[in-house]
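> Next input, structure requested:
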Amino acid sequence: MKELWSIFSKGVFKENPIFVLALSLCPALAVTSSVANALTMGLSVLFVISTNNIVVSITRKIVNPKVRVPVYITFIATIVTFVQLILEAYFPILYQSLGIYLALIVVFAIILARAEVFASKNKVIPSFLDGLGMGCGFTVSMVSIGAIRELLGSGKLLGFQVFGSWYNAPLIMILPAGAFILIGYMIGITKLFAQRKAKRLQGGEV
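Take a look at the predicted model:
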């Protein structure tokens, strides 16, 4: 049980896709202008990466290693198409807001990386937990960025007015440049906490 928790938790904390590995930053810059968009993208990626890890793990002994990458991409594209159809049918406004970035999930480095590095070498349950952890880490990061950008960029949170009429929102926070600056600070803060934690652990060992 401890080993399974370690597999799951590393994607949320130790190997967070955005704040630690700095992967799939394109959607973090483009669709995090609001919490709703960020959450939708995060959950979509969570579903795709978890499902793809399961499929890759199940077929790992069948797929020829020489063609594994195009096969994995086909798996991912199929799952992403399913997500697109669901969003278009039941959540058309969110589907339109995400636009082309939803289709770009197919080429997100983190999804193919987990299939190649982990799911292709492990059984179904560990592979699912690995995908779930990475997906949760991605979602938490996206929502955190989206919440800060929406709050500072419009004075609202989830569409509800938080700051009064006195608040003069800086336009840069709803632009990709603002997201780039914010992500840089958040990555720096994450590394700072990781370094301090490592020092405390080393001090405890001594």
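
> Only C-alpha atoms from now on, for both contacts and neighbour counts.
Will do.

> any idea whether Phe19 is helix, strand or coil?
coil (DSSP: H, G, I helix; E, B strand; the rest coil).

> Next, the structure of the following sequence, for comparison with the previous one:
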Amino acid sequence: MDLRREFTKGFVAENPIFRLLLGMCPTLAVTTAALNGVAMGLATTVVLVGSNCTISLLRRFIPPRVRIPAFIVIIASFVTIIDMLMAGFFYELHKVLGLFIPLIVVNCIILGRAEAYASKNPLLRSLIDGLGMGLGFTISLIVLGSIREILGSGTVFGFALLGEGYPPFLVMLLPPGAFIVLGLLLGLMNKLIASGRRPQAASFKTEAGSL
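All right, here's what the predicted structure looks like:
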């Protein structure tokens, strides 16, 4: 797999949210606004890139028996740095995200990439993998957060989009709204991918029939 495909796989083919269904706890909890999605996504991306690179560099020195605890310690170190930086420079946003920043430590996306990819691949590929998967996760959170914010309060990134007279659809800002929007987006993603594959399958059948 070339480096370009390695980077872009996290956007659609192996998107952490819409294809692999990983990281559902922060996905459903913090996407009440687009800005929350940006902050959580970028924080996760930084941790993912940092932990992927560190684990890739140390992969030959970490005994297999203790690899999971070692991965968690490495990930926790980056999460602590991000948590302290956000508390120092983005305090209001840090208060909104709350407990979900420390919970990045046990995010399935980060642990999964550490175990399945970074521990088996060199530095450059691990960096690109972490960056691609992290940005794919960030974009997904922004899409979810934007839809919920627009429908729930008529704003996006805090700016009024549907006018002052828009009646808030508050269920979109509650947990049921998160499940509804996520389910609709999952269905749309599956439909688009299935429709993209259908012509290839049809052409294969035509070629097989002609033989």
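
> Which positions within the helix or strand harbouring Cys53 of structure 2 qualify as buried?
Under the criterion of DSSP states H and E, Cys53 of structure 2 resides in helix 34-58. Neighbour counts over helix 34-58 of structure 2 (16 or more other Cα atoms under 10 Å) mark 34-57 as buried.

> same question, stretch 198-206 of structure 1
Buried-residue list, stretch 198-206 of structure 1, by 16+ other Cα under 10 Å: empty.

> Touching, Ala28 of structure 1 and Gly178? I think so.
No: if you go by Cα atoms under 8 Å, Ala28 of structure 1 and Gly178 don't touch, sitting 11.1 Å apart.

> and the two? which has more neighbours close in?
Ala28 (24 against 18; other Cα atoms under 10 Å).

> still on that earlier bit, so after the helix holding Cys53 of structure 2, what's the next helix or strand?
As assigned by DSSP H and E, the chain's next helix or strand after helix 34-58 of structure 2 is helix 67-89.

> can you state the direction angle for that following helix and helix 34-58?
140 degrees (axes from the mean of the first three to the mean of the last three Cα atoms, to 10 degrees).

> give me the element the residue most central in space within structure 1 is part of.
Nearest to the mean C-alpha position of structure 1, by Cα atoms, centre = their mean, lies Phe138 at 2.3 Å. Element membership for Phe138 of structure 1 (DSSP H and E) is helix 124-154.

> what packs against that helix?
Packing partners of helix 124-154 of structure 1 (3 or more Cα pairs under 8 Å, 6 or more residues apart in numbering; DSSP states H and E): helix 2-12, helix 35-58, strand 156-157, helix 176-205.

> how big is the offset of the third one relative to structure 2?
I take that to be strand 156-157 of structure 1. On superposition with structure 2, the mean distance recorded for strand 156-157 of structure 1 (mean Cα distance after the TM-score superposition for structure 1) is 0.8 Å.

> so how far is the next helix or strand after that strand off the chain centroid?
Per DSSP H and E, the first helix or strand lying C-terminal to strand 156-157 of structure 1 is strand 160-161. Offset of strand 160-161 of structure 1 from its chain centre (Cα atoms, centre = their mean, to the nearest Å): 26 Å.

> With structure 2 overlaid, report how far strand 160-161 of structure 1 is off on average.
Strand 160-161 of structure 1 sits 0.9 Å off on average (mean Cα distance after the TM-score superposition for structure 1).
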